[in-house]
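>>> Sequence and predicted structure are below.
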Amino acid sequence: MKQIMQAYAKHREVSAQESVARVCGLPLKKCSRTVIFVQTDEDGLKMSLPLSRLKDMGPDEEDVWMSGLPDKYENRPATGDFNDMCLADFASGCRVLYGRQTEGPNAVPLQNDKGFVQKRTQGKSAIIRFTRFSEKKQPEKFYRRLLKLYFPHRTDDELKSEYYPTYEDFYNRGRGGSVKQYVDFNRKRYEGQGKKLRRR
């Protein structure tokens, strides 16, 4: 009786379709679009370089973290479309290249040896995900996320100024109010599309 109970407790029924997919090694889930998480928080998680590289570094070396998507964005080329691109555009419109992919004809080198990217093909832009903060409970993090994602910048210092010391001030009054217009325009392009997709 105990064996029968364990069989029910530890096993589950599998449909014929799922069992065929598992036996044939087919993926159970497939998506036509890539989904990318974009870190916008100052206290975001960072991964250290591999131990093999850390051993070769000096004890006073401070650059021990792997570069993430925001770092690559800040080191994007200062030419053409890249210059006026916000982080959301960069994340959804470009993909990071590794290994032999960097030798391809469409590989674009980033500044400061931060790697290579390639523009995605037309109509295949990635879906971006990000942490959502409450405007009432965490206003600084909320406005930082908006500025970080939707306002073109090269460093985080450009998202504030001495005249507008908070992210909220810079969002509302920066550059004569043009920051808010620019951010809101880009935000509409990326946020609020989920409801439309669910209805279809």
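That came through, no problem.
>>> contacts, neighbours, all on C-alpha from now
Will do.
>>> Residue 33 contacts residue 124, doesn't it?
Yes - Residue 33 is within contact range of residue 124, at 6.5 Å (criterion: Cα atoms under 8 Å).
>>> burial count for residue 84?
By the criterion of other Cα atoms under 10 Å, residue 84 has 13 neighbours.
>>> how near is it to residue 67?
Residue 84 sits 21 Å away from residue 67, going by Cα to Cα, to the nearest Å.
>>> Okay, one more to line up with it:
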Amino acid sequence: MRGSPHAHMPLWVKNAPKYNGKNTDEKTILEIIEFCDKYTTTWFPSIDEDGELHYYVKELQSHSRNHSKSCLICHGTICRFEFPRAISRRTFISFPYMPKNDEDVELIKIVKKTLRDINIELNNLEKDKILTWTDFDTILDKYNWTYEYYEWSLSTVHSRPKIFHKREPNARWINQYNEELLRAWNANMNIQFILDPYACARYLMSYTTKPEREMSILLEATHKECREGNVTVHEEMKKLTGTFFNHRQISVQEAIYRAAKMPLVYSSRGFVFVPSHSNSCRFLKSREALQQLNPNDQNIYMSNLADKYFDRPFDEEFHICMADFASNYEFFAVKRVSKNPRTPIKYLRTLNFAVKKRVGKSAIIRFPHFHRENDAENYFENLLSLYLPIRNRNELKKPYELFYEEGEMFDNRAK
């Protein structure tokens, strides 16, 4: 069901063969093929062959022949998941065919058209029967194609190396799966051997940063309405905020997660923002705290990570840069200090906070970014603040770019 909790994740398998692009030797390619055949399959057994697996594959691994709105691209004519999939008598890696001249370009056009025609004929045939290899061979004969030529033709379709799994004619709509996992998991899966790590990372990031198109349309309509009504900027922001909070569409599953206060995010690493630049945004103290201050007191902001870094103890342990401090240490109010901490506690010199080393993995840091060419001074000030062990910002001298280039103390890791 769309909206159900699911995972997109890379898995590293011990002793798996490693694909090395164009430099992969034939022996490794064969090992990859054997590895894929060992752990994945597209087999769609009949009820007589294996009734239980037939049910699982039909209900969980079959792509809808009607397609969904989300899987059709190019004006609703092409499935972005490439269903129905190409059938094959064996698992093999297809490498893209690169045309060398105009004749090759024309040949590719003809081959692609023939593949589309073959696909249409297979679609029409399977409406009335279960496809067999005899049906497929008959269609190939009609176009004067051999099976070997058909396998080669698949290299004209993709611009990157691609694995074509062994697939029977009746499994054109089946996603590859692991039989043992499917029986135990009883849910859909899509297992692929990664040939292109960058494409895999990009695919994962596209999901984690996927925009909500319906919300964008609503916000755009609200913005247009405000512009036509000549409302003030303040009123427009209120309307946009109201639209965002009151019209967001979420699935039933997400609503349950939120209502039950179940965590929506898990991470093996912590993240921390480092306000490394001197002009980073600051948060005001609470209204109550401000009311207790002298009217001329300029100490109106809450302390941030940079303040705590500059207030760190003088111990040799803390002769570190701001990036290491943020990544390897965590701090908390003194009143929350545990009586039996797992790691030693150190107190800041003036601020009412304590600091201790992180247990386990270091946190991933995030920090402001400036363009080196267009904003050099801010770029180098930020870089120096992050990676040079200093006690206060006055130790950094302007111009920062010159200080960066000629300073002897600079930590080489930042270069």
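Thanks, I have the structure now. Note that the structure is a prediction, hence the values are computed from the model and not measured.
>>> matching residues in the second structure for stretch 124-136 of the first structure?
Alignment note (TM-score structural alignment): stretch 124-136 of the first structure is matched to residues 361-373 of the second structure.
>>> Could you tell me the end-to-end distance of the matching stretch?
Note: stretch 361-373 of the second structure ends 34 Å apart using Cα to Cα.
>>> Report the buried residues of that stretch.
362, 363, 367, 370 (16 or more other Cα atoms under 10 Å).
>>> Pull the contacting residues for the nearest residue to the third one once chain neighbours are set aside.
Of all residues beyond its chain neighbours, the one nearest residue 367 of the second structure is residue 274 (5.0 Å), with distances taken as Cα to Cα, 6 or more residues apart in numbering. With contacts taken as Cα atoms under 8 Å, 6 or more residues apart in numbering, residue 274 of the second structure has the following neighbours: 305, 306, 322, 323, 326, 365, 366, 367, 368.
>>> Which residue in the first structure aligns with residue 274 of the second structure?
Aligned partner of residue 274 of the second structure by TM-score structural alignment: residue 38.
>>> what's the distance between the residue nearest in space to the middle of the first structure and residue 11 of the first structure?
The centre of the first structure sits closest to residue 38, judged by Cα atoms, centre = their mean, with a distance of 2.3 Å. Residue 38 of the first structure sits 37 Å away from residue 11 of the first structure, going by Cα to Cα.
>>> same deal with residue 125 of the first structure?
On the measure of Cα to Cα, residue 125 of the first structure and residue 11 of the first structure end up 40 Å apart.
>>> Straight-line length of stretch 247-264 of the second structure, end to end?
Start-to-end, stretch 247-264 of the second structure (Cα to Cα) is 20 Å.
>>> Apologies, that question was intended for stretch 77-90 of the first structure.
With Cα to Cα, one end of stretch 77-90 of the first structure sits 11 Å from the other.
>>> picking up where we left off before, can you put the contacts of residue 274 of the second structure in CSV and add secondary structure?
Output for the contacts of residue 274 of the second structure, formatted as CSV (DSSP: H, G, I helix; E, B strand; the rest coil):
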residue, secondary structure
305, helix
306, helix
322, helix
323, helix
326, helix
365, strand
366, strand
367, coil
368, coil
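>>> Throw these into a markdown table and include distance to residue 397 of the second structure, thanks.
Listed next are those as a markdown table, based on distance: Cα to Cα, whole Å:
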| residue | distance to residue 397 of the second structure |
| --- | --- |
| 305 | 22 |
| 306 | 18 |
| 322 | 17 |
| 323 | 19 |
| 326 | 23 |
| 365 | 25 |
| 366 | 24 |
| 367 | 21 |
| 368 | 20 |
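>>> and of those, the nearest to residue 225 of the second structure?
residue 368 (34.2 Å; Cα to Cα).
>>> And the contacts of residue 274 of the second structure, which is closest to residue 33 of the second structure?
Among the contacts of residue 274 of the second structure, residue 365 lies closest to residue 33 of the second structure (Cα to Cα), at 39.5 Å.
>>> how near is the residue lying closest to that closest one once chain neighbours are set aside to residue 309 of the second structure?
Leaving out its chain neighbours, the residue that sits closest to residue 365 of the second structure by Cα to Cα, 6+ apart is residue 272, at 5.1 Å. Going from residue 272 of the second structure to residue 309 of the second structure by Cα to Cα gives 14 Å.
>>> Narrow the buried residues of stretch 361-373 of the second structure to those in helices?
Of those, none are assigned to helices by DSSP state H.
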